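>>> Okay, here's the prediction I keep looking at, along with the sequence it came from:
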Amino acid sequence: MKSTRIPEALKHEMTLIIPEWLLLKTGPVREHAVVISDGKFVAVGLATELQQQFAGLPTVMLNDSLLMPGLIDTHHHLTQTFGKSLVFGEPSEIFRRVWVPLEATLNDEHLYLASKMAALEALRGGFTTVCDAGTRSDAGLNAIAKAVIDVGMRCVLGLICNDLGGTANAAPPDEILQRAQRHLAHYEANALISPSLAISIPEVGSDMMLHRVSRLCAEAGRIFQTHANEHLVAVERSMVSRQLRPIELLQRVGALGPQTLLAHATLVTPTELKMLCDTDTAVSYNPVASAWKGNAVAPAHLMSTFGIRLGLGTDGTRGDGFRLMDYAEAAQRFAFGMGGGDSSCGAGWLWCDLATHGGADVLGLGNQIGEIAVGKSADFLLLDLQVPEMLPSWDLTWELVRLANRDQITAVFVAGKLRLWQGWPIDWDADALMRQYIEVAKTVVAQAPITKVHEFSSVHRRQHLTQQASNRNGGTGMGARV
């Protein structure tokens, strides 16, 4: 797997791949192989048997490697990449000060570039599917869809249906619902794009809109997305304006259910957990977002134990699937496990499951992706295991959570097609994209009415050093915010 040359067999339409390890839904196995044809797994089994059954088929032997399902990001914001590090150190609800002002300035070209860069970053981090929560830009979603398709990954693409604010311009309710129905129908036959409807947070949707949008998704077999119970201020605003917490509000208006995916759900009461259980509502657990800007950590291990369906999401923080799994376990250890004496917090396998077939389930795509199985789409990664970080190997599943790195990803396949080799696309110019992207990013950020609470780190350091010098000299100058 150290070669820079792509094995010829990986380029064929029908291929037999024999890795050292294969990660199945039940765990990692040796001496197994897969056959890929027409973008799907057509055979999965013992390598010796498949070699006999498919004699003469182009074959690639991959020693010291793992073939595993592509990772699934169940909560992303593809169009926010221009401002990623602008939010570092910022207090909660950055969407009000950064994301809404930024996204309101984006045109089709900006949306395309931002989304294409986000998709490339996600693929490099092992994600073959992302769920986009919707852009607040007035520009259409076609540019986002085109970007994702051009990169070659799957996307659950959300259309925001707010009727009480949270966007640059709120259309009349009838117009919002008509647009929602068109969106659900528009991508019906698209192999890579799955349409979805979203309301940014429950408070920016009327009772009628929350109910109707959720029902439209249920009827279409698609998912309804909303951010719920993420920040304390949002929970309190909901209690003041609607006399209910966000999840309670969703329950009252009939917007919970198997079609509903709640992003974050960090501040949850026992009553709300029971609501999620009773309605089979799913949750996207976003541990990196909790660490960077959240008020709490979702009790994901407890939710899973109670049967609440879960996936892992980046929230657009960084497109690194292995670091996401690491954070998923670590956040549970810090927030809950250490206090209760739980030394395993899911025993590693839980976070691998949520990053793969668990994520597919909450996105309504469990019959298509998420595992290495006959009939499923051939969305998978080839991972180099012959690296110092992974040796010696005693428990491969847990090692994937705690030790694996994205630089071990040799190849990324979506629908049986090789999309990245050793971190870079094989059929389009990523360098050209990055050059164009950085120039546009400078212009976009300069024009957007963004408000930051904290200075950039270089400015903060100077203020800190100035304060230290003033303190040594007996001064009483104002200190920088820390």
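Structure received. Numbers count the residues shown, from 1 in each chain.

>>> hey, let's count contacts and neighbours off CA atoms from now on
Noted.

>>> Could I get the full set of strands for the stretch 201-350 of the chain?
Counting by DSSP state E, counting those that start in this stretch, the stretch 201-350 of the chain has strands at residues 224-228, 260-264, 282-285, 310-312.

>>> Now do the second one: distance to the chain's middle.
Looking back up the chat, that one is strand 260-264. Put simply, strand 260-264 sits 12 Å off its chain's centre (CA atoms, centre = their mean, to the nearest Å).

>>> Contacts made by that strand with the rest, please.
75, 214, 223-230, 281-286, 298, 362-363 (CA atoms under 8 Å, 6 or more residues apart in numbering).

>>> 6 Å instead, please
The contact list for strand 260-264 (CA atoms under 6 Å, 6 or more residues apart in numbering) reads 223-228, 230, 281-286.

>>> what do you get for the first one?
The set of residues external to strand 224-228 that reach it, using CA under 6 Å, 6+ apart, is 197-201, 214, 217, 246, 259-263, 265.

>>> Then the third one?
Contacts of strand 282-285 from elsewhere in the structure, counted by CA under 6 Å, 6+ apart, are Thr74, Leu261, Leu262, Ala263, His264, Arg309, Leu310, Gly311, Leu312, Gly313, Val362.

>>> May I see the residues you listed organised as JSON lines, with distance to Ile18 and neighbour count added?
Formatted as JSON lines, those follow (distance: CA to CA, whole Å; neighbours: other CA atoms under 10 Å):
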{"residue": "Thr74", "distance to Ile18": "30", "neighbour count": "33"}
{"residue": "Leu261", "distance to Ile18": "36", "neighbour count": "29"}
{"residue": "Leu262", "distance to Ile18": "39", "neighbour count": "25"}
{"residue": "Ala263", "distance to Ile18": "38", "neighbour count": "27"}
{"residue": "His264", "distance to Ile18": "38", "neighbour count": "29"}
{"residue": "Arg309", "distance to Ile18": "32", "neighbour count": "23"}
{"residue": "Leu310", "distance to Ile18": "31", "neighbour count": "29"}
{"residue": "Gly311", "distance to Ile18": "29", "neighbour count": "29"}
{"residue": "Leu312", "distance to Ile18": "29", "neighbour count": "32"}
{"residue": "Gly313", "distance to Ile18": "31", "neighbour count": "31"}
{"residue": "Val362", "distance to Ile18": "30", "neighbour count": "26"}
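
>>> Below is structure B, check it against A:
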Amino acid sequence: MVRESVDLLIEARWLLPMEPADRVLERHSVAVRGGRICALLPWQEAETRFEARERLRLHTHALLPGLVNLHTHAAMTLLRGLADDLPLMEWLQKHIWPAEMRFVTPEFVYDGTLLACAEMIRGGVTCFNDMYFFPEAAAKAALEAGMRAAIGMIVVDFPTPYAADPDDYLTKGMALRDQYRSNSLLSFCMAPHAPYTVSDKTFGKMLTYAAQIQVPIHVHLHETEEEIRESLRQHGVRPIERLRRLGLLGPDLVAVHMVHLTPEEVDLVACANASVVHCPSSNLKLASGFSPVAELMEHGVNVGLGTDGAASNNRLDVFQELRTAALLAKAVSGRANALPAHRVLQMATLNGARALGLENETGSLLPGKSADMVAVNLGTLELSPCYDPHSHLVYAAGREHVSHVWVQGRLLLNEGRLTRLDVDEIIARATRWGRRVAEADGSAPEGRGQ
């Protein structure tokens, strides 16, 4: 019998394909050819069927789809820890926005995004959905890192160093999308920042563009009670109702945070087939409240996980979000079984891909899909013994247990070491930015950023 040739054959103790959500394949292999998964099959069968150019035996590991960070502002790693422990609007208006106006340039965004990519890869993230200024610099950094990224075409109604007005933002965003539209690692979203920074007229333009080029609309929504009070004062309705009237509440909407929701609004979101991004650590740190995630999912809403930016989290650690999301859902609902481990993992993989329109490309381990994968060593001291890999990945494992990461079959992390990025150079760049930001902010303690 002539064996088929493949590029890579990985033997794993457990495969977690995510379709269906609770499936576990023990002692199975993944065969990869041309950057795509071509088979999942038992070890012995794989040995007989395939001749592999490279073979990897991970006999204490779980192999699962790469994690999807469904909401972040990657370049804000360079503002991590700046003016912590303040209310959201005070933090933004007195510290973050002034620092951005002074320092955010293409170089800042490139350096910050590259730092974020390095952190995320080491934490098992293969795809992130970004919203920030100078998105062309973020795209460049993501490609250098070898990651998959959904780049937000950001729009706000006020001038920034990136653009002068809404039309300028849109023109620049569309030009970037046209430049990279054929790149297999990049996709795009319309990214109106929030209802309180975007006018009805601008929302209308973005909806038209999104429909024409068929991309999601990624927006912060119902994050704080103050946001809702201000919307009632200015528009006479809550933000979600305002977006519904404008035509944005639909299957292309990726609504971030969604903390303060009435039962009627949960129904609205479900009926619209919109997606929600849960950012539990950011919501806790900024005292925004508790999103009714279990209720949303029980109504059939597609819910993914995001870290938010490193300035408000302060980690781009999806493993932390997995555990926090699972525990919060139990506490908020009063039910220990409100959000089982396998469903939380699906939030961080397939649900995130689905929100971005990438579910046919990534988010699960199925033949034909891109080989975006992460291996987690469950054979360490603190993870032994292992009864259920889903449970261990959510409640016990951390990003420090990630050993290997692949995107399109290309190895980005090998035994915990980045293969494409120079860690020392990335840290040096971040340190230089930190000195400048700390000096300008004035609130930073002596030595911060040194």
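Happy to help now that I have it. Worth saying up front: this structure is predicted, and the values here are computed from it rather than measured.

>>> TM between them?
Comparison of the two superposed chains (TM-score structural alignment, normalised by the length of structure 2) gives a TM-score of 0.91, and 435 aligned residues with a CA RMSD of 2.2 Å.

>>> follow-up on the earlier one: ok, which of the strands of the stretch 201-350 of structure 1 comes nearest Ala122 of structure 1?
Ranking the strands of the stretch 201-350 of structure 1 by proximity to Ala122 of structure 1 (CA to CA) places strand 310-312 first, at 13.4 Å.

>>> Which elements pack onto that closest one?
Strand 310-312 of structure 1 is packed against strand 71-76, strand 282-285, with contacts defined by 3 or more CA pairs under 6 Å, 6 or more residues apart in numbering; DSSP states H and E.

>>> And these: which comes nearest Leu382 of structure 1?
strand 71-76 (11.9 Å).

>>> average gap between that closest one and structure 2?
Mean deviation of strand 71-76 of structure 1 relative to structure 2 after superposition (mean CA distance after the TM-score superposition for structure 1): 0.5 Å.

>>> Name the residues of the longest strand anywhere in structure 2 that come out as buried.
Determined from DSSP state E, the single longest strand within structure 2 is strand 50-65. Neighbour counts over strand 50-65 of structure 2 (16 or more other CA atoms under 10 Å) mark Phe50, Glu51, Ala52, Leu58, His59, Thr60, His61, Ala62, Leu63, Leu64, Pro65 as buried.

>>> And the residue mapped onto Pro389 of structure 2 from structure 1, how far from Pro270 of structure 1?
Under the alignment (TM-score structural alignment), Pro389 of structure 2 pairs with Leu396 of structure 1. As judged by CA to CA, to the nearest Å, Leu396 of structure 1 and Pro270 of structure 1 stand 35 Å apart.

>>> Equivalent analysis for Met434 of structure 1, please.
Distance, Met434 of structure 1 to Pro270 of structure 1, using CA to CA: 46 Å.

>>> Same question for Trp428 of structure 1.
Taking CA to CA, one finds Trp428 of structure 1 at 50 Å from Pro270 of structure 1.

>>> Between these two, point out the one with more neighbours.
Taking neighbours as other CA atoms under 10 Å, Trp428 of structure 1 and Pro270 compare with Trp428 leading, 12 against 8.

>>> Assumed that one was part of a helix.
No - counting by DSSP: H, G, I helix; E, B strand; the rest coil, one finds Trp428 of structure 1 to be coil, located in no helix.

>>> aligned partner of it in structure 2?
So, by TM-score structural alignment, Trp428 of structure 1 is matched to Leu421.

>>> One more: Met68 of structure 1?
Going residue by residue (TM-score structural alignment), Met68 of structure 1 aligns to Leu64.

>>> One more: Ala330 of structure 1?
Under the alignment by TM-score structural alignment, Ala330 of structure 1 pairs with Leu327 in structure 2.

>>> can you list the helices and strands packed on strand 310-312 of structure 1 in TSV and add distance to Gly340 of structure 1?
Compiled in TSV, these are given as follows (distance: least, CA to CA, whole Å):
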stretch	distance to Gly340 of structure 1
strand 71-76	28
strand 282-285	21
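
>>> about what we covered before: so the match of Pro389 of structure 2 versus Ser343 of structure 1, what's the distance?
Taking CA to CA as the measure, Leu396 of structure 1 falls 18 Å from Ser343 of structure 1.

>>> which of those two has more neighbours?
With neighbours defined as other CA under 10 Å, Leu396 of structure 1 and Ser343 compare such that Leu396 has more, 22 against 10.

>>> still on that earlier bit, closest one of the contacts of strand 224-228 of structure 1 to Ile409 of structure 1?
Ala263 (27.6 Å).

>>> Counterpart of the closest one over in structure 2?
Match for Ala263 of structure 1 (TM-score structural alignment): Val256.

>>> okay, now the counterpart of Asp407 of structure 1 in structure 2: neighbour count?
Taking TM-score structural alignment for the superposition, Asp407 of structure 1 sits opposite Glu400 in structure 2. Residues lying near Glu400 of structure 2 (other CA under 10 Å) number 13.

>>> Give me the contact list for stretch 432-448 of structure 1.
Stretch 432-448 of structure 1 is contacted by residues Phe82, Pro101, Leu102 when judged by CA under 6 Å, 6+ apart.
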